[in-house]
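S.K.: Need coordinates for the below:
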Amino acid sequence: MKVVVDYGKCTGLGICESLAPDVFEVNDDGELELKQSSVPEGQLEDVEAAVEGCPTEALRLEPDDSSADTE
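M.R.: Okay, the predicted model is just below:
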């Protein structure tokens, strides 16, 4: 899975960073930076919580083109 950010909606509150700090970081200017665009193994639950917890709905998950999961 990959993380997609709508930077036009993001307000840099940092909820995502607190839930998945290996993926999200709010810089000193209050702007969101993705540390990784693909969800690291074992962290899907944390990233899903960050996406669901985003008050501006600026985050979403999409299938990663390089993965061929058939679950």
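
S.K.: Going by C-alpha atoms from here, please, whenever you check contacts or count neighbours.
M.R.: Will do.

S.K.: Where is the longest helix in this protein?
M.R.: If you go by DSSP state H, the chain has its longest helix at helix 44-53.

S.K.: buried stuff in the next helix or strand after it?
M.R.: Counting by DSSP states H and E, the element after helix 44-53 in chain order, helix or strand, is strand 59-62. When burial is assessed from 16 or more other Cα atoms under 10 Å, strand 59-62 yields the following buried residues: Leu59, Arg60, Leu61.

S.K.: let's see this one next to it:
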Amino acid sequence: MITEIGKTLVAIGAGILLLGGLLWLSGGTFRHFPIGRLPGDLLIQKEHFTFYFPLATSILLSIGLSLLLWIWQSFLR
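M.R.: Now for the predicted structure:
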């Protein structure tokens, strides 16, 4: 069981490393991608106060990660 956890952590780490490398090598191509400023994100600005809650971004990332993990799990079976 502990070896399975180790393999999973190594796979997650390799995936994060790969994603980070792709973003780094993209050279700012994704700079104009509107993630983090979607229409459902809450932004309240007052004179000396700013509150930002990325609600739509969080939901979109949650759906995307759930789909990715579901696909990954179906391949492991």
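
S.K.: TM-score of the superposed pair?
M.R.: Once superposed, chain against chain, the TM-score is 0.25 (TM-score structural alignment, normalised by the length of structure 1); 27 aligned residues with a Cα RMSD of 3.5 Å.

S.K.: With distance to Gly53 of structure 1 added, can I get the buried residues of strand 59-62 of structure 1 in JSON lines?
M.R.: JSON lines is the format used below for those (distance: Cα to Cα, whole Å):
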{"residue": "Leu59", "distance to Gly53 of structure 1": "9"}
{"residue": "Arg60", "distance to Gly53 of structure 1": "11"}
{"residue": "Leu61", "distance to Gly53 of structure 1": "13"}
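
S.K.: thinking again about what came up before, which strands and helices lie in contact with the longest helix of structure 1?
M.R.: When contacts are defined as 3 or more Cα pairs under 8 Å, 6 or more residues apart in numbering; DSSP states H and E, helix 44-53 of structure 1 packs onto helix 15-19, strand 59-62.

S.K.: which one of those lies closest to Leu34 of structure 1?
M.R.: Taking Cα to Cα, helix 15-19 is the member of these nearest to Leu34 of structure 1, at 9.5 Å.

S.K.: which helices and strands sit right next to the closest one?
M.R.: With contacts taken as 3+ Cα pairs under 8 Å, 6+ apart, helix 15-19 of structure 1 sits against strand 24-26, helix 44-53.
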